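>>> Here's my sequence, what's the structure:
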Amino acid sequence: MQLMPDSPLRRAALEVEAYVGAEGWDQSPRLFALVPTADLIAREPALADQLSSDLDGITPVEQELDPTRELEDLLTEIEWPDAVIGCAAVIERIMLPPEAEESLPDDPEALVAAAAAHPDRQEVRLVAAVTRDGRSHSAVRARQPLEAELLEGPDLVPGLIEHLRGTLTAAP
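Prediction:
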């Protein structure tokens, strides 16, 4: 196993994965603002005891989402204030092996049904975290086996990373 270089962004992404993972599976998408820990403590000193003592770190702050909307649609409408240096999202999806793509239907509803029924499907939790300066970190955990290894890297979930990056740039 190759270890990823440590960074505040990596630690924030792994913290988000562990936090959401502790609540089990079959969850709705989750979204987090990423704020410099030092800035958060400066603005909210009462939170200092609850936050990491790493003043160079990044603290994830969970956001409320409309449960009736798809995360990808919500992300097209989000603009973060300047105090937010990045964001992270967690979603659960079904992944299929590449060879399964040839037999999948084009119709979106039929595609969802076929993926859910596919014998080689793998349920996964995807985590992506990005910052305004272009950095990213992602993680993927399979639902099975129970102690599945967490895979991580800068771009394991490129689609979700791009959706998140879109929330950090001002519209032209």
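
>>> only C-alpha atoms for contact and neighbour calcs from this point on.
Fine.

>>> Counting residues, which helix of the protein comes out longest?
Ranked by residue count and defined by DSSP state H, the top helix of the chain is helix 8-21.

>>> Tell me the buried residues in that helix?
Within helix 8-21, the residues that count as buried by 16 or more other Cα atoms under 10 Å are Leu9, Arg10, Ala12, Ala13, Leu14, Val16, Glu17, Val20.

>>> Can you pull out the residues in contact with stretch 95-110?
Leu111, Ala114, Ala115, His118, Asp120, Arg121, Gln122, Glu123, Val124 (Cα atoms under 8 Å, 6 or more residues apart in numbering).

>>> Grab the nearest non-local neighbour of the fourth one.
In other words, His118. Computed as Cα to Cα, 6 or more residues apart in numbering, the closest residue to His118 that is not its neighbour in sequence is Leu96, at 7.8 Å.

>>> gap between the one you found and Glu102?
Using Cα to Cα, to the nearest Å, Leu96 is found at 11 Å from Glu102.

>>> The structure of the following sequence is requested for comparison with the preceding one:
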Amino acid sequence: MDAARLAALETAALEVEQHVAADGWDAPPRLFALVPTAELLAAEPALAVQLGPADPEALTPVEQEDLPEHDTLDELLAGIGWPEGVLGAALVVERLVLPPEAEAGMPGDEQEALDWLSSHPQRQEVRVAVAVLRDGPRACVLRMRAHEEEVLRGPDLVPALAEALAATLAD
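Down below sits the predicted model:
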């Protein structure tokens, strides 16, 4: 994997998380197309004022507004498909998480599990940004509500979510 390309993907993941963070917590999922900045500027030269000079590897996140109605994130992602010019996608979601040792007592029923998780004393609220490219690279950014100044980064922080987002790019 080209280091500059991976750095551009990581930058895009961080940018979308920071963009969503500016609106505060308790937000719905937000979805972004990732397009090559150089191609975007070639098609829309007026954007150069906002975006600056085009790094050949840079990606520009384009927020997808008016997402389709959905009951679950899986349902939303199952209904998403991207045109060929979109190199990748990014998704920002908020979740409640527990340390692995605390998950042992989680009920099997989905609603009971949600209620249990919501009231668990070890729960943490997190905002996760996942970015994927059509040809496989992934980047993740995770921010905990209790420690907003800290950002965790890594390609495999939420592998199932990255896989589900990557499936939206499959031909």
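
>>> Need the TM-score from the superposition.
The TM-score (TM-score structural alignment, normalised by the length of the second structure) is 0.91; 166 aligned residues with a Cα RMSD of 1.6 Å.

>>> Show which residue of the first structure lies farthest from the average position.
Checked against the mean C-alpha position of the first structure, the extreme residue using Cα atoms, centre = their mean is Ser103, at a distance of 29.0 Å.

>>> and that residue, what pairs with it in the second structure?
Ser103 of the first structure maps onto Gly105 in the second structure, with residues paired by TM-score structural alignment.

>>> Strands of the second structure, residue ranges please.
Applying DSSP state E to the second structure gives strands spanning 30-36, 59-64, 88-97, 124-133, 138-144, 147-154.

>>> If you count neighbours, what's buried in the third one?
So the one you mean is strand 88-97 of the second structure. The neighbour-count check on strand 88-97 of the second structure (16+ other Cα under 10 Å) flags Gly88, Ala89, Ala90, Leu91, Val92, Val93, Glu94, Val97 as buried.

>>> could you dump these to JSON lines with distance to Ala27 of the second structure?
Output for these, formatted as JSON lines (distance: Cα to Cα, whole Å):
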{"residue": "Gly88", "distance to Ala27 of the second structure": "22"}
{"residue": "Ala89", "distance to Ala27 of the second structure": "19"}
{"residue": "Ala90", "distance to Ala27 of the second structure": "16"}
{"residue": "Leu91", "distance to Ala27 of the second structure": "12"}
{"residue": "Val92", "distance to Ala27 of the second structure": "9"}
{"residue": "Val93", "distance to Ala27 of the second structure": "8"}
{"residue": "Glu94", "distance to Ala27 of the second structure": "7"}
{"residue": "Val97", "distance to Ala27 of the second structure": "16"}
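
>>> Would you point out the most distant pair within those?
Gly88 and Val97 (26.3 Å; Cα to Cα).

>>> Need the counterpart of Gln124 of the second structure in the first structure.
Structural alignment (TM-score structural alignment) places Gln124 of the second structure against Gln122 in the first structure.

>>> My understanding was that that match contacts Arg143; is that so?
Yes: if you go by Cα atoms under 8 Å, Gln122 of the first structure and Arg143 touch, sitting 7.3 Å apart.

>>> Check the mean deviation of stretch 124-131 of the first structure from the second structure.
Mean deviation of stretch 124-131 of the first structure relative to the second structure after superposition (mean Cα distance after the TM-score superposition for the first structure): 0.4 Å.

>>> got a list of contacts for that stretch?
Residues from elsewhere that reach stretch 124-131 of the first structure, judged by Cα under 8 Å, 6+ apart: 9, 12-13, 16-17, 34, 85-95, 136-143, 157, 160-161, 164-165, 168.

>>> The same query, at a cut-off of 7 Å, please.
13, 17, 85-94, 136-143, 157, 160-161, 164-165 (Cα atoms under 7 Å, 6 or more residues apart in numbering).

>>> Likewise for stretch 65-81 of the first structure?
Contacts for stretch 65-81 of the first structure (Cα under 7 Å, 6+ apart): Pro29, His163, Leu164, Thr167, Leu168.

>>> Can you add distance to Leu150 of the first structure and neighbour count and give those residues back as a markdown table?
Converted to a markdown table, these look like this (distance: Cα to Cα, whole Å; neighbours: other Cα atoms under 10 Å):
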| residue | distance to Leu150 of the first structure | neighbour count |
| --- | --- | --- |
| Pro29 | 18 | 19 |
| His163 | 22 | 19 |
| Leu164 | 21 | 25 |
| Thr167 | 26 | 20 |
| Leu168 | 27 | 22 |
